[in-house]
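> Pasting a predicted model and its sequence here:
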Amino acid sequence: MKIRVNNDASYIRVFNATANSDKIDVYINDVLVFSDVRYREFVPYTPTFPGDYTVKVYECGNSEKLILEQELTIAGGNVGTLVITGIMPKLMLLAVFEDPNEKTCESNAKFRIAHLSPTTEPIDLTVNGVKMIDEIPFGKRTNYAEVPIGVYDFTIEESNVESEERNDGIRISKKIELKDNKIYTIYLIGDVPDIEIIQSLDIITYMNK
């Protein structure tokens, strides 16, 4: 599969990363676009034209219960994920964009980290026992790192906890398989202490092949 992005079309999806919310409905310019979106759920990438949009999020099935409203401008050729995050009732919409020109070499994969756990301090990433990235703040994502394909041990822990006190800080590990010529975003989500690592394949995997 190959996907082309021209100067007009963008590809946008929505990710519900709000740990303490029920299912949600997402309206764009007062039109219901995505319904019954569960926590941890991604909706599919959707072709979207550039322009100014009003995004409204409601409790599922209740158009009287508005829980988030935010203005959004989408430029031509944007590709990415709109993440609904925060802790009820203080929610926010964060855009995690992708570069349509991103590529990988044969037998390699790429990944990046997006810190979307609002109650977690800045984080460090260790892969197979080697620290790769430190002090990633909430709401930010890293650049892509290219590595050989394989299964890796990912460990994420809070940056401000001294090594001898790690048992007192947030620490989570997960084995993640990175496949040939694939590009991923690894999301940290949840409300302390219930945080999770979510692996997602980025649509740019299928661009410019």
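Received the coordinates, thanks.
> use CA for all of it now, contacts and neighbours both
Fine.
> Contacts only, for Ala95.
Applying C-alpha atoms under 8 Å, 6 or more residues apart in numbering to Ala95 gives the contacts Gly80, Thr81, Leu82, Val83.
> can you pull the buried residues of whichever strand or helix holds the last one?
Assignment of secondary structure by DSSP states H and E places Val83 within strand 79-87. Using 16 or more other C-alpha atoms under 10 Å as the burial criterion, the residues of strand 79-87 that qualify are Val79, Gly80, Thr81, Leu82, Val83, Ile84, Thr85, Gly86, Ile87.
> I'd say the last one and Asp22 touch.
No. No contact is recorded between Ile87 and Asp22 when judged using C-alpha atoms under 8 Å, the distance being 11.7 Å.
> Quick check: the residue nearest to Asp124 when sequence neighbours are not counted vs Ile74, distance?
Nearest residue to Asp124, sequence neighbours excluded (C-alpha to C-alpha, 6 or more residues apart in numbering): Asp134, at 4.0 Å. Between Asp134 and Ile74 the computed distance is 30 Å (C-alpha to C-alpha, to the nearest Å).
> what's around Val31, how many residues?
Residues within reach of Val31, counting by other C-alpha atoms under 10 Å, total 11.
> hmm, I was thinking of Val33
As a measure of burial, Val33 has 10 neighbours, counting by other C-alpha under 10 Å.
> OK, contacts around it?
Asp25, Val26, Tyr27.
> Ala75 now?
The contact partners of Ala75, by C-alpha under 8 Å, 6+ apart, come to Ser10, Pro50, Gly51.
> dropping in the other structure now:
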Amino acid sequence: MLMGMVAFVPAAAAQDGTAQVRVVHASPDAPAVDVYVDGSAVLTNVSFFAASGYLEVPAGERRIQVAPAGTSADQAVIDATVNLNAGQAYTVAATGLLENIGATVFEDNLSPAAAGEARVDVVHLSPDAPAVDVKLADGTILIENLAFGEGATIDVPAGTYDLIVTPTGAADVVIDLSGTTLEAGILYTVFATNVVANITPQLTAVTIGNAEAAQEEPTAE
């Protein structure tokens, strides 16, 4: 079972005419990569299991390319056109195994949660894992039947939770997030990454409403 620990870092808030984009390297057998937006490098040497903070990117139709680190955009293994709306936040994940690597784009809801509540996103990025359920340790299902490439969002009262992830309909725990404290006004994102034999939680936390971000450095047990 695998668990993680949090380390907070700031991120910029979006200005008029821009979107916020963060990048997640979730392709288990891909090398470190450089990321380009409209031909300009915005991130370099991004290794597997890394998640960037939010970057300000001009809204509109943007070309996003991902190439092996130290090469060029001409060597891109991912070449995708993404339409970014002004004021919207996005996560662009490099997903799948290298032979069929692609970009999966998620819209992130950074609008304020209700008073006293936290928001939790769970994103399934483990390419060979089955659909999963997110539960409390007592068996209460919070998110059900989440398949590879899908994400789901729930708002919950702030507090400390014993969260687990299991294959859908099964009891085997593949991710254990026992004792997770969720603070009001925070968006927590759990990216389930790596191949199923080593499925690993990659976690981020964002203060919703003003987009101050925190990136988690996961550790394995």
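Sure thing, it's come through. Note that the structure is predicted; figures quoted are calculated from it, not measured.
> related to what we said a few turns ago, which one (most neighbours) among the contacts of Val33 of structure 1?
Val26 leads these on contacts (other C-alpha under 10 Å) with 23 neighbours.
> That residue: what's it in contact with?
With C-alpha under 8 Å, 6+ apart, Val26 of structure 1 has these contacts: Leu32, Val33, Phe34, Ser35, Val55, Lys56, Val57, Tyr58.
> Any chance of a markdown table for those residues, columns distance to Lys174 of structure 1 and secondary structure?
Shown next, in a markdown table, are the contacts of Val26 of structure 1 (distance: C-alpha to C-alpha, whole Å; DSSP: H, G, I helix; E, B strand; the rest coil):
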| residue | distance to Lys174 of structure 1 | secondary structure |
| --- | --- | --- |
| Leu32 | 35 | strand |
| Val33 | 33 | strand |
| Phe34 | 30 | strand |
| Ser35 | 30 | strand |
| Val55 | 33 | strand |
| Lys56 | 33 | strand |
| Val57 | 31 | strand |
| Tyr58 | 32 | strand |
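> Of those residues, keep whichever come out buried.
Buried among these (16+ other C-alpha under 10 Å): Phe34, Ser35, Val55, Lys56, Val57, Tyr58.
> Dump those residues into CSV; add distance to Tyr187 of structure 1 as well.
Formatted as CSV, these follow (distance: C-alpha to C-alpha, whole Å):
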residue, distance to Tyr187 of structure 1
Phe34, 21
Ser35, 22
Val55, 22
Lys56, 23
Val57, 21
Tyr58, 23
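> now stretch 183-199 of structure 2, how far from the centre of its chain.
Taking C-alpha atoms, centre = their mean, to the nearest Å, one finds the center of stretch 183-199 of structure 2 at 7 Å from the center of the full chain.
> Pull out the buried residues from it.
Neighbour-count burial for stretch 183-199 of structure 2 flags 183-195, 199 (criterion: 16+ other C-alpha under 10 Å).
> Spatially nearest residue to Asn29 of structure 1, not counting backbone neighbours?
Here the residue nearest Asn29 of structure 1, using C-alpha to C-alpha, 6+ apart, is Thr54, at 5.0 Å.
> wait, isn't that neighbour in contact with Gln70?
Yes. Here Thr54 of structure 1 reaches Gln70: they are 5.9 Å apart, a contact under C-alpha under 8 Å.
> Now which residue in structure 1 aligns to Thr168 of structure 2?
Thr168 of structure 2 maps onto Ser159 in structure 1, with residues paired by TM-score structural alignment.
> Tell me who's in contact with the nearest residue to its match once chain neighbours are set aside.
Nearest residue to Ser159 of structure 1, sequence neighbours excluded (C-alpha to C-alpha, 6+ apart): Ile123, at 4.8 Å. Each residue near Ile123 of structure 1 by C-alpha under 8 Å, 6+ apart is listed here: His115, Asp134, Glu135, Ile136, Pro137, Ile156, Glu157, Glu158, Ser159.
> do the same with Val79 of structure 1
Ser10, Tyr11, Ile12, Phe97, Glu98, Asp99, Pro100, Ile203, Ile204.
> try 10 Å
Residues in contact with Val79 of structure 1 (C-alpha atoms under 10 Å, 6 or more residues apart in numbering) are 5, 9-13, 45-48, 95-100, 202-204.
> Grab the nearest non-local neighbour of it.
Tyr11 (4.8 Å).
> Does that neighbour touch Gly77 like I think?
Yes. Tyr11 of structure 1 is within contact range of Gly77, at 7.6 Å (criterion: C-alpha atoms under 10 Å).
> Between these two, which has more neighbouring residues?
Neighbour count, other C-alpha under 10 Å: between Tyr11 of structure 1 and Gly77, Tyr11 has more, with 23 against 20.
> Any chance you could spot the residue sitting in the middle of structure 2?
The centroid of structure 2 falls nearest to Phe191 when counting by C-alpha atoms, centre = their mean (4.6 Å).
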